[in-house]
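> Following is a predicted model, sequence given first.
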Amino acid sequence: MGSGHPQQIGGFGGGCGPTSKVAIVGPHKEPGWVTCHFSQCGVTIADVDTSAGDCGNILAAVGGFAIENNLVAAEAGDKTRVKVESLNTGARYEIDVPASSVGVQYMGSFCVPGVPGPAAPVRVATHGVAGAQTGRLLPTGQAEELFDLGEGLVVRASIIDFARALVMVDATDITPHFGYSSLQEVTLQRANCDHALCSALEKLRLQASQKMGMGDCTGKDAPKLALVAPLEAEGRQGLACRYFVNPGRSEMHPTIAMTAAQAVGAASLLHGSVAMRALARLPQADSGTDGASFTFEIQHEKGNFPVSIGTTDAKDAEPMQAEQFATGLPTTGLYVTTVMPIAQGSAFLKGSN
């Protein structure tokens, strides 16, 4: 991957966290299934972090890869469902790939904000993602936690583990302290240069990691952190978000991870959370779903990304969770994205003949 150099010149990495990832895909004992092991590779530091959980963008590409490499046979019709078992978290995924017996169809007209050019839509359904990294949907059991960052700065945050262990911070508590009048002013260029803000967020993330049972996360990318705030435009069911790959490295994500989008969506169903407060309304179920699915627009710097959260009746949950998730207990996720092949061949290890 070229890790150990800021531009990753000696390998395939793109010089930032979101473009320095690897999926190891293998056969499964069940037909139609494959296994996937995800690794986050360092950029300036030559290391590999397997504690970061799953990557929703990488997972979307696993489907086409599995078909192209004869791990899963293409089905008749215009799409093939590839089922994936994560070796990182044990979560299960169903990837609907535009493919037939002729091959995988990559070209199309579907657009994703932040991705250059249209492509064929790839639908990803997620299962078993509640507690994917900690074993608990709410690692602390609470909808909201307070974090004292010193100098009179106390910040509200919600911690959830749904597809990804995520610390969601109320942006209105912290961004004004560092000179931002709104979350819209927190841009990739400005945030990555704002070491004071990133240092405060990393301090909060370190505290949260201990509180949620993930230990000292120094040097690790999990748990992740995001700032959330209400949308500036009213009328839509969603919230604004700025997602950080790792604030300890002053690295904000240019958009939002698919796993993080699901976590934000699930937290939007949690009464008393910073996400529901940013939503500024009670969640409304998708029409025709009998109240079992909720779609939220997650607004990032490049645009809006919709994610759907499937729910079950919270009455079957623990008493506290039944109250916290009165609208419905999040159990599944659904999103649509695109993939495109870039290269195929052999990689040469540094120092090899």
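Arrived safely.

> From here on, just use CA atoms for contacts and neighbour counts.
Fine.

> All the helices of the protein, residue numbers only.
56-68, 171-174, 188-193, 195-211, 258-267, 274-279, 319-324 (DSSP state H).

> Comparing those, which comes out most buried?
Highest mean neighbour count of the helices of the chain: helix 258-267, a mean of 29 (counted as mean count of other CA atoms under 10 Å).

> one step back: please convert the helices of the chain to TSV, extending it with distance to Thr50.
As requested, the helices of the chain are exported to TSV (distance: least, CA to CA, whole Å):
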stretch	distance to Thr50
helix 56-68	14
helix 171-174	29
helix 188-193	24
helix 195-211	16
helix 258-267	15
helix 274-279	28
helix 319-324	30
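
> And the ones you listed: which comes nearest Val129?
helix 258-267 (9.3 Å; CA to CA).

> roughly how far is the closest one from the heart of the chain?
Distance of helix 258-267 from the chain centroid (CA atoms, centre = their mean, to the nearest Å) equals 6 Å.

> Also stretch 229-244?
What separates the centre of stretch 229-244 from the centre of its chain is 16 Å, taken as CA atoms, centre = their mean.

> Just tell me which of the helices of the chain ends up closest to Leu239.
Nearest to Leu239 among the helices of the chain is helix 274-279; the distance by CA to CA comes to 5.5 Å.

> Included below, for side-by-side comparison, is a second structure:
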Amino acid sequence: MRGKLMTQALQSQLKIAATYMRGGTSKGVFFALDDLPVEAQQPGPARDALLLRVIGSPDPYGKQTDGMGGATSSTSKTVIVSKSQQPDHDVDYLFGQVAIDRAFVDWSGNCGNLTAAVGAFAIAQGLISSGKLPRNGIAEVRIWQANIAKTIIAKVPMRDGLVQELGDFELDGVTFPAAEVQVEFVSPSAADARLFPSGNLVDRIHSDDFGEINATFINAGIPTIFVNAAELGFSGCELQGEINSNRDTLAKLERLRAQGALQMGLISSLEEAKTRQHTPKLAWVAAPQDYQASSGKAVNAHDVDLLVRAMSMGQLHHAMMGTAAVAIAAAAAVPGTLVHQAANSASNKADNSIVFGHPSGTLKVGAKAHESTSGWHIDKAIMSRSARVLMEGWVRVPKCW
């Protein structure tokens, strides 16, 4: 055994082409599929082991010091991009949410924030036909989101034949301005699930911690459980420190999320929620109020249509996950949901948009919905993000499979 360990210790590290990118309010390590070791080009243990080692997980210290992760759910992410195998699409995009303290990669959902960087990465990697790319203007990249089998259109600005990354678009939760990337989620509801799993716009969810409370379950962008802040004893103005420093509160919210996942049919037992951390999301909503964002910025009640706070991988998110923002937009577009009720004053906007307040500031999103004999449907949801290459070259890791 000792000889085997010594042999492993003497092996050279693998050198794998990679790009470290910010997309929206998240960061992740991006790979072109063909650049991965052959064993990791297919789903399975080898791929998971590689991505865990790249990010630096599992880390019992919770810091990911020996990897590229940033010790938060927003920065413990990986992306694999390849030329699309789907008709009328440019690239396939696969997202892996890497757990921090466990040897686990969650493939059950998308990352809407990093979606904003996929088009730019694909262009830079030569995965898009040059005939589709304007020298100056907007390149429309049709993305097949492989985790959820959905189409996303990223509108990437180009200048002098290159992706334009810099600009004056400001995104709360991101320190510096950049070029705006509009992202359009086409029919964002899960293909094999109803928009509202139970058929109801509002359900009752039982929690030993909170009692019987109202909930809206929705499959759009990412499966999400919406509840009223007041029924949790919250105001809707919470910041990360208030929630994430309280283990008892986190445990209660995780138990509520697990119960919601069970009622949505996403898991068959409460125990199974431990292996499905990325989905569903749990979020709470409230009517507009004045509050101070984490940056110190004042958010005024008259500047927002509602307040939303969302949990990600067991922690309150510092801003808002892009996929959860799609769920917010979708739920707000359907009269009767808890989100629509909280944003009631915005229900008649001509552009179907809302502005919601989150811990880092505000975000504008929009969705178009219609009702048919089979129920409610979301045609599309739109939001603006930004993206930027932070570093490109190679990551080095020992062979770990």
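Done, it's in. Values in this document were obtained by computation on a predicted structure and should not be read as measured data.

> Superpose the two chains and report the TM-score.
Scored by TM-score structural alignment, normalised by the length of structure 1, the superposition of the two chains gives a TM-score of 0.87; 325 aligned residues with a CA RMSD of 2.0 Å.

> re the thing from before, and Gln344 of structure 1, which of the helices of structure 1 is closest to it?
helix 56-68 (10.7 Å).

> ok, average deviation of the closest one from structure 2?
For helix 56-68 of structure 1, the mean deviation from structure 2 after alignment is 0.6 Å (mean CA distance after the TM-score superposition for structure 1).

> now that helix: which residue numbers in structure 2?
In the comparison with structure 2, helix 56-68 of structure 1 aligns to the range 112-124 (TM-score structural alignment).

> next one: stretch 124-136 of structure 2 to chain centre, how far?
Stretch 124-136 of structure 2 sits 26 Å away from the centroid of its parent chain (CA atoms, centre = their mean).

> So which residues lie in contact with it, not counting its own?
If you take CA atoms under 8 Å, 6 or more residues apart in numbering as the criterion, stretch 124-136 of structure 2 is touched by 32, 82-83, 90-91, 122, 139, 141, 157-163.

> give me that answer again for 6 Å
Stretch 124-136 of structure 2 is contacted by residues Lys83, Ala139, Met158, Arg159, Asp160, Gly161 when judged by CA atoms under 6 Å, 6 or more residues apart in numbering.

> contacting residues around the counterpart of the second one in structure 1?
Meaning Ala139 of structure 2. Aligned counterpart of Ala139 of structure 2 in structure 1: Thr80 (TM-score structural alignment). Thr80 of structure 1 makes contacts with Ala74, Asp96, Val97, Ala99, as judged by CA under 6 Å, 6+ apart.

> would JSON lines of those with distance to Gln184 of structure 1 and neighbour count be doable?
Output for the contacts of Thr80 of structure 1, formatted as JSON lines (distance: CA to CA, whole Å; neighbours: other CA atoms under 10 Å):
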{"residue": "Ala74", "distance to Gln184 of structure 1": "44", "neighbour count": "25"}
{"residue": "Asp96", "distance to Gln184 of structure 1": "34", "neighbour count": "21"}
{"residue": "Val97", "distance to Gln184 of structure 1": "35", "neighbour count": "28"}
{"residue": "Ala99", "distance to Gln184 of structure 1": "39", "neighbour count": "22"}
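
> In structure 2, which of those residues still touch?
On the basis of both residues aligned by TM-score structural alignment, their matches' CA atoms under 6 Å, what survives of the contacts of Thr80 of structure 1 in structure 2 is Ala74, Asp96, Val97.

> Confirm that Ala46 of structure 2 sits in a helix.
Yes. Under DSSP: H, G, I helix; E, B strand; the rest coil, Ala46 of structure 2 falls within a helix.

> gap between it and Val105 of structure 2?
From Ala46 of structure 2 across to Val105 of structure 2, the span is 12 Å (CA to CA, to the nearest Å).

> before we move on, what about Ile123 of structure 2?
Ile123 of structure 2 sits at a distance of 27 Å from Val105 of structure 2 (criterion: CA to CA).

> Next: Pro45 of structure 2.
Distance from Pro45 of structure 2 to Val105 of structure 2, by CA to CA: 10 Å.

> Gly69 of structure 2 now?
Distance check for Gly69 of structure 2 against Val105 of structure 2: by CA to CA, it reads 13 Å.

> Over to Tyr93 of structure 2?
Tyr93 of structure 2 sits 16 Å away from Val105 of structure 2, taking CA to CA as the criterion.

> And Pro288 of structure 2, by the same measure?
For Pro288 of structure 2, the distance to Val105 of structure 2 equals 36 Å [CA to CA].

> Specify which residue of Pro45 and Val105 of structure 2 has the higher count of neighbours.
Legend: neighbour count by other CA atoms under 10 Å for Pro45 of structure 2 and Val105, higher for Val105 (26 against 12).

> Name the nearest residue to that one, sequence neighbours excluded.
Counting by CA to CA, 6 or more residues apart in numbering, Val105 of structure 2 lies nearest to Val98, which is 4.5 Å off, once chain neighbours are set aside.
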